[in-house]
Every structure is written in structure tokens, then in C-alpha cells.
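**Q** Sequence and predicted structure, then a few things I'm wondering about:
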Amino acid sequence: MSLEKDVMTQMKAAMKAKDSTALEALRAIKGAILLAKTENSQQDLSEEEEIKIVQKLVKQRKDSAALYKEQNREDLVEPEIKQAEVIAQFLPEQLSEAEIAIKVEAIINESGAEGMKDMGKVMGLASKELAGKADGKTISIVVKNKLSK
């Protein structure tokens, strides 16, 4: 089932349950998908494009929650976190840091990277391989740790 159809199904369920937080998050996904379709003049988005859209939305919610927390706006933190959780359910299962480290180690060995000068090359390969399974910030931290040793 495509992401768009899945979101629509979930939206109907959220409307029936009168879950405004979930409904708002699902509408954000639907809006982002429609925007991406009109920008690219495409009928359907690839799975990779859908994952990128969902990752971006989750990151936006988490960043907003962190900003609100920093400004002591606890009343706004909770809805952002809940929306991020609703949106994140459309992502593939996320890898743990240990699993990411194993994959990054293999990429470093395959590419012959020898230190921080090769970080860009390793990040490019790791980002492609781990797309949707890990966020870029975590990948970057693991790559830095592995290459600085």
C-alpha cells in the first residue's frame, strides 16, 4: 500500500476517534506528499522520496519540541512529540547505534577510508545505504567516531 493511501486510512480512523493530534500530524504528511507531487509534476512518488518526506517531518517536530523546551513552553512540547511519534510510524524500523556502527565499519573497510579526510566519502555511502533506517545526525556521529580512531 502506498504511503498516501495508508495516511488516508489512518486519517479516517483518527477522525472517527476524534484524535486531533494524530489528525494534524497525518494532514501534515498528506500536505507534504501533495506538495512534492506538484513540485515534481509526478503522479506517484518513489518509496525513497516518501521516506525522505516523512523523515523531514519527524525532524521538524523534534526540532520544534527541543526549541519549545529550551524556551520553557512545556504546553507546546507534548503535542510536537506526539505528532513526531505518529509520523514516525510510517518510517522503516530504525537501526540502533550499535547496528549503525557495524554498517559504518563495513563501509569504511570497503571504501578504504583512512581518517577524517575521507569523512565526506564515507558519509555519502553510509547515507545511501542507511537511508530511512537511521537519521543523518546519528550516522555522522558514528562515522566521526570510527574515522577519528
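**A** Arrived safely, thanks for sending.
**Q** C-alpha from now on. contacts and neighbour counts both.
**A** Will do.
**Q** For the residue nearest to residue 116 when sequence neighbours are not counted, grab the count of nearby residues.
**A** Leaving aside its sequence neighbours, residue 116 sits nearest to residue 147 (Cα to Cα, 6 or more residues apart in numbering; 5.5 Å). For residue 147, the count of nearby residues is 18 (other Cα atoms under 10 Å).
**Q** the helices in this protein, which residues?
**A** 3-17, 20-40, 47-70, 74-88, 97-111, 119-129, 136-147 (DSSP state H).
**Q** OK, contacts around the residue nearest to the spatial centre of the chain?
**A** A centroid search over the chain (Cα atoms, centre = their mean) returns residue 55, at 2.2 Å, as the residue closest to the centre. If a contact means Cα atoms under 8 Å, 6 or more residues apart in numbering, then residue 55 has 88, 91, 132, 135 as its contacts.
**Q** take the one below as the second:
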Amino acid sequence: MPVLKKQITEAMKAAMRAKDKALLGTIRLILAEIKRIEVDERIELDDQRIITVLDKMSKQRRDSISQYDKANRTDLADIERQELEVIKTYLPQSLNDEEIQTALEEAIVATGASGAQDMGKVMAELKPKLQGRADMGMVSKLVKERLTR
């Protein structure tokens, strides 16, 4: 069993013992999504793929929060924020802007990218390194800006 999945399962057991319904509900959502993918694809997810799932779930929560805030539904936005905080605990530590820029420059050098047409190569180089540690939408914008200069 992958380390991250084991860690999440242990957290679920601890939340059950502590009778923390909010935490338990979020952890069950995470495990259900992992299990859904494993059943659909008939594989056991490794830690990197679990991070990808968690990253997608956190993006969904951020989108929901912004939608609920626009609709003045702070009650629902607060629930999403709580879920996002739980999901973030299982993601690797986020990179700061300087670390992202450094990784971006290294990827451009490694791929020999010279223009916007090489954006796919650069993103392919960056994604495994930054997935779950940076907003990939923001990284994509940075790559595009850098390659069109």
C-alpha cells in the first residue's frame, strides 16, 4: 500500500476514534475518490497519482469557494474551506514563487525550449516536479509568458 494512502487511512481511523465528523467526512471523500479511480482503472494508485487526485480535489474546492462567495453563501464556502484545509495536509509543501521560477528556468534549459510552440515540452518537464506543490494553471501562465518574451 502506498505510504500516502496508508497515512490517509490511519487518519480516518483516528478521526473515527475522536468522533470528529467533519474531518472523517472529508477523509472519506478522499478515500472514495482514490478507490473510484482504482476500481475504474483496475490499478492501485501510487503516491504520485494520489497527489494528482488530491491536487484536483483542492482545485475543485477553490473553485467552489469562489462560486459560493460570489453567491453570498458563506455557510457553504466555509464547509469547502474546511475540506480544503484537510486535503492540503496530505499535499506536499507548496513552493514559493522563487522556487517555481527556478524550476521553470531549469525546465526551459533542459528541454531547449525557444518559443511558445515548445510550451508542451516545458509543461511535461515541470508537471511531475510541481504537481500538488504549485497551482498548475498559474505555472502554465508563467511558462507562456516566459516563452513569448
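**A** Received, thanks. Given the structure is predicted, the values throughout are model-derived calculations rather than measurements.
**Q** and the residue in the first structure sticking out farthest from the centre, what does it touch?
**A** When distances are taken from the C-alpha mean of the first structure, residue 114 lies farthest, 29.0 Å away, according to Cα atoms, centre = their mean. Counting by Cα under 8 Å, 6+ apart, residue 114 of the first structure touches residue 147.
**Q** so what's residue 50 of the second structure closest to, chain neighbours aside?
**A** Using Cα to Cα, 6+ apart and skipping the chain neighbours, the partner closest in space to residue 50 of the second structure is residue 34 (6.9 Å).
**Q** I'd assumed residue 51 was in contact with that neighbour.
**A** No. Applying Cα atoms under 8 Å as the test, residue 34 of the second structure and residue 51 come out as separate, 10.2 Å apart.
**Q** who's more crowded, those two?
**A** More crowded of residue 34 of the second structure and residue 51, by other Cα under 10 Å: residue 51, with 21 against 18.
**Q** who touches that one in this structure?
**A** For residue 51 of the second structure, the contacting residues are 90-91, 131-132, by Cα under 8 Å, 6+ apart.
**Q** Just among those residues, which is most surrounded?
**A** residue 132 (26 neighbours).
**Q** gap between the nearest residue to it once chain neighbours are set aside and residue 148 of the second structure?
**A** Nearest residue to residue 132 of the second structure, sequence neighbours excluded (Cα to Cα, 6+ apart): residue 55, at 5.1 Å. Going from residue 55 of the second structure to residue 148 of the second structure by Cα to Cα, to the nearest Å gives 28 Å.
**Q** cool, residue 134 of the second structure as well?
**A** Note on residue 134 of the second structure: its distance to residue 148 of the second structure, by Cα to Cα, is 21 Å.
**Q** Who has more neighbours out of these two?
**A** More crowded of residue 134 of the second structure and residue 148, by other Cα under 10 Å: residue 134, with 20 against 11.
**Q** if I look at the residue nearest to residue 116 of the first structure, how far off is residue 41 of the first structure?
**A** Going from residue 147 of the first structure to residue 41 of the first structure by Cα to Cα gives 41 Å.
**Q** ditto for residue 101 of the first structure
**A** Residue 101 of the first structure sits at a distance of 38 Å from residue 41 of the first structure (criterion: Cα to Cα).
**Q** Among these two, which residue is more densely surrounded?
**A** Neighbours per residue, other Cα under 10 Å: of residue 101 of the first structure and residue 41, the larger number sits with residue 101, 19 against 9.
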